[in-house]
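Peer 1: I would like to see how this sequence folds:
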Amino acid sequence: MSTFNAVLARNAAGLSTADRQAAHSVAFSHYNNLSAQLPLDRTTGQLVAGGIRQQAEQCFENIRSIVESIYHSMDDVVRITIFLRDIADLATVNAVYATFFPVYVPALTAVAVHDLPLGALLQVEALLSNGEGTIPNAPQAGDLIKLARNTDSAPCSALSTQTVAFSHYNNLTAQLPVNPHTGVLVEGGIEEQAAQCLRNIKAILNSIDVPFDDIVKINLYLTDLADLPAVDAVYSTFFPDSAIARSHAYFPARSVIPAQALPLAARIQIEAVVSHGDGTPPQAVEDRHGIVIRTGRSADVPQDKLATQSVAFSHYNHISALLPVSAHDGKVVAGGIAAQTRQCLEHLQNITQSIEHSLADVVKVNICLTRLADLPLVDAVYRDYFPSATPARRIIGVASLPAGADIQIDAVLANAEGTAPRN
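Peer 2: Reported below is the predicted structural model:
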């Protein structure tokens, strides 16, 4: 019997999919990563008839089908991410969402994007706990407890939990620039909004006694990429947050994701994934202490002074967003979308190899495209790197990307060896 976690890719019987290059669910250690679900009718494989309510119901029904097919329940969902074509549809989607989570509510992110596959009005993805773990034939650590927690020091919502911890990770609800005392957007411009998002994240972490520098991945949703320099100026005042982090120049892995619109007409929304060294009971004491954050950088991949290429904690590696730019001159590679896709995936392969892993360890891939019509060309290259179509996947259309690129890719990797204490 193996004593190591295994990547476990599964598909729900009878569930149609528009993405032939991805598994419905990819489990590793104590998490299941689900591919984003479109509102496809199970029997026809076509978009369900009707408007936003019918499409939302179908997306969540598809998620429930996947969850139940792997012997879990919707109460095991840790995070839900909703991508919309029109932010005005969010109220209707929220009403549907609430029927699938009538008591417990997971961490939540909602964002409008430029386009979605098949012209769908929305797409929904889920991150699921996996209490049995993925060591073959060997349940891990018993029935782990999910910890859902809120604080009045950050904005509260009946639709989401501020932070949901399971095993060695905390997943935070995406934070808008809302003053928790007034419940409205802060006054001022992008600098004030960025600072408020980060203060809200810090308040949540303070409430659960987790240091700010335990953040391993940040997703920045921006309605205007021209705001990024101003956001970065604020961001660099929050990271690094401690003397130890400053001595190592530690920044979390990061992805900047263009949004068409955000709730409350905000200009920015920030989502965080946080390490949780204490774990969640009933993990044994020896499993809960001394796990370290381990960073990785490849000299063959362009560097970002505000993001670490690979941040590993426990059994996962989080990879920053990768653009199709050359490590030699920082320019987007020539040759169209196929060449750009190959460059992104070469960067991903170089990073994984630099930390002594391979692309077979990838459990989730997230792709942003400026033209969804390019997806067949992207997939033709993608198959060279992922011939078994194992990773879960998410694809969204965006209006533009940094550096004028046409594609951006980030990923989550399995980390079978974990991150044990170092001498």
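Peer 1: CA only for contacts and neighbour counts going forward, please
Peer 2: OK.
Peer 1: was I right to think L220 contacts I257?
Peer 2: Yes: counting by Cα atoms under 8 Å, L220 touches I257, with 6.0 Å between them.
Peer 1: here is a second sequence; please produce its structure as well for comparison:
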Amino acid sequence: MSNYNAISAKNIANAPQGKGVYSQSVAFSHYNNLSAQLPVDPKSGELVAGGVKEQAGQCFNNIKAILESINHVMDDIVRVTVFVKNISDINAVDEVFVPFFPGYLPARTVLAVAVLPMGALVQIEALVSHGEGTIPNAPQTGDLVKVARNTQNAPRNSVSTQTVAFSHYNNISAQLPIDPTTGEIVAGGIKEQMGQCFNNIKAILESIDHVMDDIVRVTLFVKNIPDIEIAKEVFTTFFTGYMPALTAVVASALPEDALVQIEAVVSHGDGTPPQAPEDTRNIVIKANNTDNAPQSAGSQTVAFSHYNHISAQLPVDAKTGEMVTGGIKQQADQCLKNIKAIVESVDHVMGDVVKINIALKNIEDIDAVDEIYTTFFPGGIPARRIIGVSALPGDALIQIDAVVSNAEGTPPAA
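Peer 2: Below is the predicted model:
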């Protein structure tokens, strides 16, 4: 196994600590997964004084401190996700955001959620390129480059790039249901808006010689909980070969007062230079499902290259198809058991997980969740994100999805 990538988890004193429950940065292969950063002063452990601008600045300063500790810079970020309490604060956040990226603009997702930990007004997470890789004592192609691109056939945004590729993944900025010819939200309801979001993603993919079936993960951000099932139905109509991993999140508000926004992670088999296309373009997507976890509209796990993407898990018992009884601890336990069953079905273990995303109906349940969480992750290794949402499918209290390392990679097509 000496020639395999290894998980590299790190914490520093210059950014807020995770109380041993999560790591600030978890690198694997050519990506670093950073835990979502709250506007916490690492010296005091408290939220910084001021409004959303001061809080956004602290979030970015925390991210910058983490990156500098691992010999990276802000321009190594390929995707930023901004969670705000109030959607009206986006313009103020943008004023802070732009100066941190003088070289180029990463892919980006922005949404408002019901509540954030500690009562924060903003929380920001970042996905970072890691050109040197994580094979122990064996730096890889450190000169890999990002390829950031835009097309006129999809909506343009002055503070983000439509797609940023690095190594074997493309990261697509979350797409709103905007007609690129008019710059306006399309008429109609959730179905029409879903269709426009996916058409925008399709246009971006075609501009970089990719297709919809190259998508490995889709995240639906939906304004109204009743629309989630409709959104999932529309989702299935856009994929002909297989179903990507899928997560659906209820947003309290979306930019432009949209009903839905869609984010996509895309395989990039040809890699970014100096990887030679003829050497790598045949890496394949491997989707898998097991009867030991609940079935859903998306594949339970989709592996590509050195990552596995796990669909969001609700606290549903796979045998009965019903929500488990009990409170938040029982539900958190069931979500993590479902993830464990999926991970084990592809010959991996929970120690291979590099990132966990948690949506909670009640943000005050964090401590109770952590009591269960630490039994699955005693080393506190994965990076983590927690948001509070107004509702979850089935009136669940919690939903969890995961990104898992895949040391063996996926093979070239025969």
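Peer 1: list the TM-score for the superposed pair.
Peer 2: The TM-score (TM-score structural alignment, normalised by the length of the second structure) is 0.98; 414 aligned residues with a Cα RMSD of 1.2 Å.
Peer 1: do you know how far the residue most central in space within the first structure is from A49 of the first structure?
Peer 2: In the first structure, the C-alpha nearest the mean C-alpha coordinate belongs to N219, at 7.4 Å (Cα atoms, centre = their mean). Distance of N219 of the first structure to A49 of the first structure, given as Cα to Cα, to the nearest Å: 33 Å.
Peer 1: repeat that for V333 of the first structure.
Peer 2: 41 Å.
Peer 1: which of these two has more neighbours?
Peer 2: Higher neighbour count among V333 of the first structure and A49: V333, with 19 against 12, using other Cα atoms under 10 Å.
Peer 1: map the more buried one across to the second structure for me.
Peer 2: Aligning on TM-score structural alignment places V333 of the first structure opposite V324 in the second structure.
Peer 1: surely the residue nearest to the centre of the first structure and V274 touch.
Peer 2: No: N219 of the first structure sits out of contact with V274 when judged by Cα under 8 Å, with a separation of 11.9 Å.
Peer 1: can you list residues touching both of these two?
Peer 2: Shared contacts of N219 of the first structure and V274, defined by Cα atoms under 8 Å, 6 or more residues apart in numbering, are not found at any residue.
Peer 1: could I get the full set of helices for the first structure?
Peer 2: Remark: helices assigned in the first structure by DSSP state H are 52-69, 90-100, 190-207, 228-238, 243-247, 285-288, 336-354, 375-385.
Peer 1: return the residues in contact with A107 of the second structure.
Peer 2: Neighbour list for A107 of the second structure: V78, R79, V80, S160, T161, Q162, T163, V164, N171, I172, S173, A174 [criterion: Cα under 8 Å, 6+ apart].
Peer 1: again, only using 10 Å
Peer 2: Neighbouring residues of A107 of the second structure by Cα atoms under 10 Å, 6 or more residues apart in numbering: 77-81, 126-127, 148-149, 157, 159-165, 170-174.
Peer 1: could you do I291 of the first structure as well?
Peer 2: I291 of the first structure makes contact with 168, 275-279, 313-314, 418-422, according to Cα under 10 Å, 6+ apart.
Peer 1: between all of the residues you listed, which two are separated the most?
Peer 2: G279 and R422 (18.4 Å; Cα to Cα).
Peer 1: which one's more surrounded, those two?
Peer 2: G279 (25 against 8).
Peer 1: so how far is S388 of the first structure from that one?
Peer 2: Distance, G279 of the first structure to S388 of the first structure, using Cα to Cα: 33 Å.
Peer 1: one more: A261 of the first structure?
Peer 2: 35 Å.
Peer 1: comparing the two, which residue is more hemmed in?
Peer 2: More neighbours surround A261 than the other of A261 of the first structure and S388, with 24 against 12 (other Cα under 10 Å).
Peer 1: and the more buried one? What does it align with in the second structure?
Peer 2: That one, A261 of the first structure, aligns with A253 by TM-score structural alignment.
Peer 1: got the contact list for its match?
Peer 2: Taking Cα under 10 Å, 6+ apart, we find A253 of the second structure in contact with 84-88, 110-114, 221-224, 259-260.
Peer 1: ok, 8 Å please
Peer 2: Counting by Cα under 8 Å, 6+ apart, A253 of the second structure makes contact with N86, I87, L111, A112, V113, K223.
Peer 1: coming back round to it: list only buried entries from the contacts of I291 of the first structure.
Peer 2: H168, S275, H276, G277, D278, G279, F313, S314, G418, T419, A420 (16 or more other Cα atoms under 10 Å).
Peer 1: just checking, the fifth one touches N170?
Peer 2: No: at 10.7 Å, D278 of the first structure and N170 do not qualify as touching, with contact defined as Cα under 8 Å.
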